[in-house]
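Engineer: missing the sequence, but the structure's below:
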């Protein structure tokens, strides 16, 4: 039996989710809601939707009254997530939500607990955790070929789109933080961030009281001693999507902009010879990666999670809560001019659901 879905929000990312779920043999898209009627018209034309079989509405409440649902896909601004997801879970629906889960870690934890109490699945679309190169990278790290892991660095820059609801930190950092956490199998216990505001100092928010930062430098400190630095900017025409983990015997490079070689293991180390240090064992290995759309895998895993009524541990509510805790601490660090913020609350036992 197909899983009956309603999709809330059909902007740029919502359109991709509509495309994937319409094509999925286990999904039945029965309703689409968006307060912007032009978005609904665009979606209807783009996918030749029949309004007699798929409800198109600007009010998601009307969906609950008119159609029988199993699950809700939330692709609305993050500031709206908490109330929408809470209402959906209380109504007995499974939920797939765009990242971040909410803008408040306490709200995230509340929703995670609510999903468990309702025996409904809450999964978050942290798309990179379903990327074939990221998963191959995790396997490579686990082989030990990098030696002792030392540090990491990442760059995520481009020229727009410039968000007007959150800063570059909340827009961009979650991707690289989630990859580092996934590859290392641990979470940072201290964080630090500094940024610059050039474009929108007139848009203060509770998370960014001085305006929306356009460029941010993030530092993550992990309990193992590993340290990662991330460069984020949405007004830099040098588009980069590159993340590296450096060990004592090599570096693993994930470069999303390199279509032919997105994942490379660059091996090498230095060895002492007398008073000198000499490079040794230098070798480049291109790691083969299967071509697949990560978002399709997200949709597959969500539908499977609903069918089996079993959490997707890769991108569960707990994973999402920890990421929002990290982002919140980084925002606090920016407010405090780059102060190092401890994250003792990220210990696993503080996030138990009972």
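Structural biologist: Thanks, I have it. None of the values given here were measured: they were computed from a predicted structure. Numbers count the residues shown, from 1 in each chain.

Engineer: from here on, contacts and neighbour counts on C-alpha atoms
Structural biologist: OK.

Engineer: Spatially nearest residue to residue 261 (excluding sequence neighbours)?
Structural biologist: residue 286 (6.4 Å; C-alpha to C-alpha, 6 or more residues apart in numbering).

Engineer: another one to put next to it:
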């Protein structure tokens, strides 16, 4: 890219696409030159909300925008099932890509897209927003000092009443966040998984490949890491008890990330056992709220994408291969769920 300002087109202005577009429009280093939204009935609302001029290229014609040589980069915020053809075409046309998670729903497709990006000399960055969250970054810094001692296990709960997606199940939509955090904090990826779930709302959304009986509304997952660490995750979009809480437990304490605690989202709880005869006595009990620097994670994602493009350097945080590794885990989880909770190797 030789221009001072990156000329970007965004695909999709749904729930998350709204946030992406807001951030890109606010960045001085970006010219948003087109927005592709297939729901033409929403065009007037989009123009009004984002103060787009009548001349601005708001269109449903994805092919024309992908073929436009004046477009340097694209941001993909469309349903996951549409990612592969859009990203493949963009990469073949020499455009840098920022894609909403998951990269695709298929491991082979993910690997092909990574190879295409490398072959065409363009950047492929995945919007795993939590990797740019100040709590996750600060949590990694805390863990580097090993205050938890020997790590033992982790747990996470992510529940709310919606939003219900029609393209992937709650497992794919929600657990990817917590898997991302565990992988990032541990510096490793699972070697095996198990999953069980229930379907209530969309049994009619069956897909033979990933969702043969419909889209699960709730799932309980276990991740097995090569170090021996294990994590359990509970996700549901059918539970009005909203929780977004993740913990890592060691033999000297627990680090907790609780998004519902706005004043203290990251807390280190210290404590360990001291043997006393046949008993074990809790000792060294303490609690510390970790200071978190203010920042908007999605803005950090957008700026990181621009830096990767400007410097012609693959992302060291959320690259195509990172997105591929996460899809491998999710595919294995779906296989386990479809096999009534059988342990499945991550391949």
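Structural biologist: Received, thanks. Please read these numbers as outputs of a predicted model, since none were measured by experiment.

Engineer: How close are the two chains, by TM-score?
Structural biologist: Once superposed, the chains reach a TM-score of 0.97 (TM-score structural alignment, normalised by the length of the second structure), with 343 aligned residues with a C-alpha RMSD of 1.0 Å.

Engineer: before we move on, back to that, OK, contacts around the residue nearest to residue 261 of the first structure?
Structural biologist: Residue 286 of the first structure is in contact with 261, 263, 264, 265, counting by C-alpha atoms under 8 Å, 6 or more residues apart in numbering.

Engineer: After alignment, which residue of the second structure pairs with it?
Structural biologist: Superposed on the second structure with TM-score structural alignment, residue 286 of the first structure falls opposite residue 289.

Engineer: which stretches of the stretch 201-347 of the second structure form strands?
Structural biologist: 218-224, 230-236, 238-250, 253-258, 266-276, 279-289, 344-345 (DSSP state E, counting those that start in this stretch).

Engineer: Which residues does the last one contact?
Structural biologist: Contact partners of strand 344-345 of the second structure, identified using C-alpha under 8 Å, 6+ apart, comprise 191, 192, 193, 194, 332, 333, 335, 336.

Engineer: ok, which stretches of the stretch 51-200 of the second structure are helices?
Structural biologist: Here the stretch 51-200 of the second structure has its helices, by DSSP state H, counting those that start in this stretch, at 62-67, 83-92, 107-120, 134-144, 170-186.

Engineer: Off-centre distance for the first one?
Structural biologist: So that's helix 62-67 of the second structure. The chain centre lies 26 Å from the centre of helix 62-67 of the second structure; the measure is C-alpha atoms, centre = their mean, to the nearest Å.

Engineer: Count residues in the vicinity of residue 99 of the second structure, would you?
Structural biologist: 25 (other C-alpha atoms under 10 Å).

Engineer: go on, residue 186 of the second structure?
Structural biologist: 17.

Engineer: residues in contact with the residue in the second structure that residue 152 of the first structure lines up against?
Structural biologist: Residue 152 of the first structure maps onto residue 154 in the second structure, with residues paired by TM-score structural alignment. Listed by C-alpha under 8 Å, 6+ apart, the contact partners of residue 154 of the second structure are 182, 229, 230, 231, 232, 246, 247, 248, 249.

Engineer: Now tabulate those in CSV and tack on distance to residue 281 of the second structure and neighbour count.
Structural biologist: Shown next, in CSV, are the contacts of residue 154 of the second structure (distance: C-alpha to C-alpha, whole Å; neighbours: other C-alpha atoms under 10 Å):
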residue, distance to residue 281 of the second structure, neighbour count
182, 29, 25
229, 25, 18
230, 25, 20
231, 26, 23
232, 27, 20
246, 26, 22
247, 22, 20
248, 21, 24
249, 18, 21
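
Engineer: wait, which of those is closest to residue 176 of the second structure?
Structural biologist: Nearest to residue 176 of the second structure among the contacts of residue 154 of the second structure is residue 182, at 10.0 Å by C-alpha to C-alpha.

Engineer: what separates whichever residue in the first structure pairs up with that closest one from residue 149 of the first structure, distance-wise?
Structural biologist: Under the alignment (TM-score structural alignment), residue 182 of the second structure pairs with residue 180 of the first structure. Distance of residue 180 of the first structure to residue 149 of the first structure, computed by C-alpha to C-alpha, to the nearest Å: 12 Å.

Engineer: repeat for residue 240 of the first structure
Structural biologist: Here residue 240 of the first structure is placed at a distance of 23 Å from residue 149 of the first structure (C-alpha to C-alpha).

Engineer: ditto for residue 128 of the first structure
Structural biologist: For residue 128 of the first structure, the distance to residue 149 of the first structure - C-alpha to C-alpha - is 21 Å.

Engineer: Residue 116 of the first structure too?
Structural biologist: Distance from residue 116 of the first structure to residue 149 of the first structure, by C-alpha to C-alpha: 36 Å.

Engineer: Which one's more surrounded, these two?
Structural biologist: A count of neighbours by other C-alpha under 10 Å puts residue 149 above the other of residue 116 of the first structure and residue 149, at 21 against 16.

Engineer: wait, the more buried one sits on residue 251?
Structural biologist: No - if you go by C-alpha atoms under 8 Å, residue 149 of the first structure and residue 251 don't touch, sitting 9.1 Å apart.
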